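A.B. asks: sequence? don't have it. structure:
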């Protein structure tokens, strides 16, 4: 065989060998990941989608990757906590997820099922700075969000000061997410307080009061959201969560108003957990420690108006005015672990007596 021909054959063989190697790597799920250490590796984060993902990326993930350039965080969006828990269950023996941020009442099920690693101060020092409300059966809190009243500024002249204004609204002018959605649960907790009852012992008066609200409500399941219902002008009042409400208020300042009525509010808690069989524990511990740092908590609070979950965070003037913080007198106690056991019963009360 002529020399030039042999050279061409050799190059072709090398090309084929290279192609086979690339195909093998692709079949295994991509190029080899970095070694898992405290300062290098890949962390797969499962969290809420849409605006939460966008803002968490900007406020927490991107600054983290700048500080730890050899750790890559891959954010996987999830629709809701229940679906995220389903994903974790399906991955239990060989998880692709390393860390998840989800509602504490759902995370508690994951804890009981042994899906998560216990977080300790030895490996994640910042857990010691998490405030009392953030130490839950579902893990340590990564975010706090408060329940708020929404109102259409074109239809409601003054910012509401009482939850009672929902009952004073015109018929068919209110949008509320009913139980089993936790917004409905939150409202029942607040109404129990207004009625002077211990919500864990007797909520009959609250259910009766909510049933009297029914004529005012145009939708018990506003779609696509109560925020949109307000900005579209379809309703005068609605309820929602502060973080999203404040973001959408920035986009529609002339139509969407946000208020924390005088009777108080409650925190919705999202915890951060590491999966039990994570293959990237060291890098994941580094990320969780960063997520619970004062700097990360401050950045996310000022970016999206969630309340900080750790001590030592001083928010800027804008966020301070728009965020209910853990030491606020406006906060009512809410035992989400207790609620996880009684949610079905509360939901049945809503179906039987409130939503007709």
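C.D. replies: Received, thanks. A quick note: this is a predicted structure, and the numbers were derived from the prediction, not measured.

A.B. asks: when you work out contacts or count neighbours from here on, use the C-alpha atoms and nothing else.
C.D. replies: Will do.

A.B. asks: distance check, the nearest residue to residue 61 once chain neighbours are set aside against residue 273.
C.D. replies: Using Cα to Cα, 6 or more residues apart in numbering and skipping the chain neighbours, the partner closest in space to residue 61 is residue 73 (6.9 Å). Distance, residue 73 to residue 273, using Cα to Cα, to the nearest Å: 15 Å.

A.B. asks: and what of residue 352?
C.D. replies: Counting by Cα to Cα, the separation of residue 352 from residue 273 is 36 Å.

A.B. asks: neighbour count for the two, which is higher?
C.D. replies: residue 273 (30 against 12; other Cα atoms under 10 Å).

A.B. asks: can you tell me the SS state at the more buried one?
C.D. replies: strand (DSSP: H, G, I helix; E, B strand; the rest coil).

A.B. asks: hang on, it packs against residue 104?
C.D. replies: No: the pair residue 273 and residue 104 does not pass the contact test of Cα atoms under 8 Å, sitting 10.0 Å apart.

A.B. asks: take a look at this one as well, against the first:
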């Protein structure tokens, strides 16, 4: 379904020409006119956002990250209330598609880890290249004119520190296949999300198909996601979980759980992708929120001591950047054809 109107952000000196940000949306009467870009400024967008007064954000990150981001934004923009909805990337994409087809989009800004929908339906999203913080994003992370990578997060093995000594952990994904810890480890079902499928595919290509076969044959079983898998490790149902992301483990450890993570090599990372829905109800507030999320202040608020690694700004305290040579799942997704997915599932004994 193609949207009838394409809107660009009104920022002086950036766009040669653009259209009214809020046209054909709930914020239409409050948006600054950008027919003449020289008379429009980011301050106009911020003022229009404050008139809209609220923003709805769909986020795929865990609540500790979401709350830190919202708190930072509301401190800077106290006149804009934030409603955030936490959804995994798959359900989020399905919800957005349903909303678009119904002609009523709830989200004003979205953050997800999967670009399948972003690539398949670019007409559902707005041009973001004139956001002030966009210029600080490295060129290779400006994936498209309608979405951008702001942070990465390496895939890890989560383990129970009462059950596994750090010295016994495998250093590589290949070593895990022959490690004694595999027998009491849970594999996250790759059918849960494209990111897990991408990791398994990369390992099969980099380390050999026999590694995936070992995962399927020797592991204790499957977990249906990162969050439930971490809880299974905490509850003693398994000693370890892979391939996982740090955020749920870090949050549990902060609550006193005896869990930790290790990053096997080669490093494979998931990504945080931000985009602005075309038919947003509060398009200016959505733009202001996304701009904050990409800014140094927004990235510092959501780093959580390295849970997420910013692609810009190397000087944020306790916030390391992405490791050199990291493979991003974003680069793997195009290779995940139906036949490839079937092969991965077969190697793991799931088909």
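C.D. replies: Structure received. These numbers were taken from a predicted model, which means no experiment stands behind them.

A.B. asks: what about the aligned partner of the residue nearest to residue 61 of structure 1 in structure 2, which helix or strand?
C.D. replies: Here residue 73 of structure 1 is matched to residue 82 in structure 2, going by TM-score structural alignment. Using DSSP states H and E, residue 82 of structure 2 sits within strand 81-86.

A.B. asks: how about the strands of structure 1, start to end?
C.D. replies: In structure 1, the segments counted as strands under DSSP state E are 41-48, 71-78, 99-103, 116-117, 135-136, 139-152, 174-175, 217-219, 237-241, 256-259, 267-275.

A.B. asks: start and end residues in structure 2 for the third one, please.
C.D. replies: When you say that, I think you mean strand 99-103 of structure 1. Going by TM-score structural alignment: strand 99-103 of structure 1 matches residues 109-113.

A.B. asks: pull out the buried positions in that stretch.
C.D. replies: Buried residues in stretch 109-113 of structure 2, counted by 16 or more other Cα atoms under 10 Å: 109, 110, 111, 112, 113.

A.B. asks: next: stretch 259-267 of structure 1.
C.D. replies: Here stretch 259-267 of structure 1 shows 259, 260, 261, 263, 264, 265, 266, 267 as buried, counting by 16+ other Cα under 10 Å.

A.B. asks: contacting residues for residue 355 of structure 1?
C.D. replies: Counting by Cα atoms under 8 Å, 6 or more residues apart in numbering, residue 355 of structure 1 touches 211, 214, 220.

A.B. asks: looking for the alignment partner of it in structure 2.
C.D. replies: Aligned against structure 2 by TM-score structural alignment, residue 355 of structure 1 finds its counterpart in residue 349.

A.B. asks: any idea how far residue 83 of structure 2 is from residue 221 of structure 2?
C.D. replies: Using Cα to Cα, one obtains 37 Å as the distance from residue 221 of structure 2 to residue 83 of structure 2.

A.B. asks: repeat for residue 310 of structure 2
C.D. replies: For residue 310 of structure 2, the distance to residue 83 of structure 2 - Cα to Cα - is 24 Å.

A.B. asks: looking at the two, which one has more neighbours?
C.D. replies: Between residue 310 of structure 2 and residue 83, counted using other Cα under 10 Å, residue 310 has the larger neighbour count: 27 against 13.

A.B. asks: looking for the alignment partner of the more buried one in structure 1.
C.D. replies: That one, residue 310 of structure 2, aligns with residue 308 by TM-score structural alignment.

A.B. asks: look up the closest residue to that match, ignoring the ones flanking it.
C.D. replies: Distance criterion Cα to Cα, 6+ apart; nearest residue to residue 308 of structure 1, sequence neighbours excluded, is residue 297 at 5.2 Å.

A.B. asks: contact partners for whatever residue of structure 2 lines up with that neighbour?
C.D. replies: Aligned by TM-score structural alignment, residue 297 of structure 1 pairs with residue 299 of structure 2. Counting by Cα under 8 Å, 6+ apart, residue 299 of structure 2 touches 150, 151, 293, 310.

A.B. asks: in a markdown table, list these along with distance to residue 161 of structure 2.
C.D. replies: Shown next, in a markdown table, are these (distance: Cα to Cα, whole Å):
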| residue | distance to residue 161 of structure 2 |
| --- | --- |
| 150 | 31 |
| 151 | 28 |
| 293 | 34 |
| 310 | 28 |
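
A.B. asks: from those, list the buried ones, please.
C.D. replies: Buried, going by 16+ other Cα under 10 Å: 150, 151, 293, 310, out of the contacts of residue 299 of structure 2.
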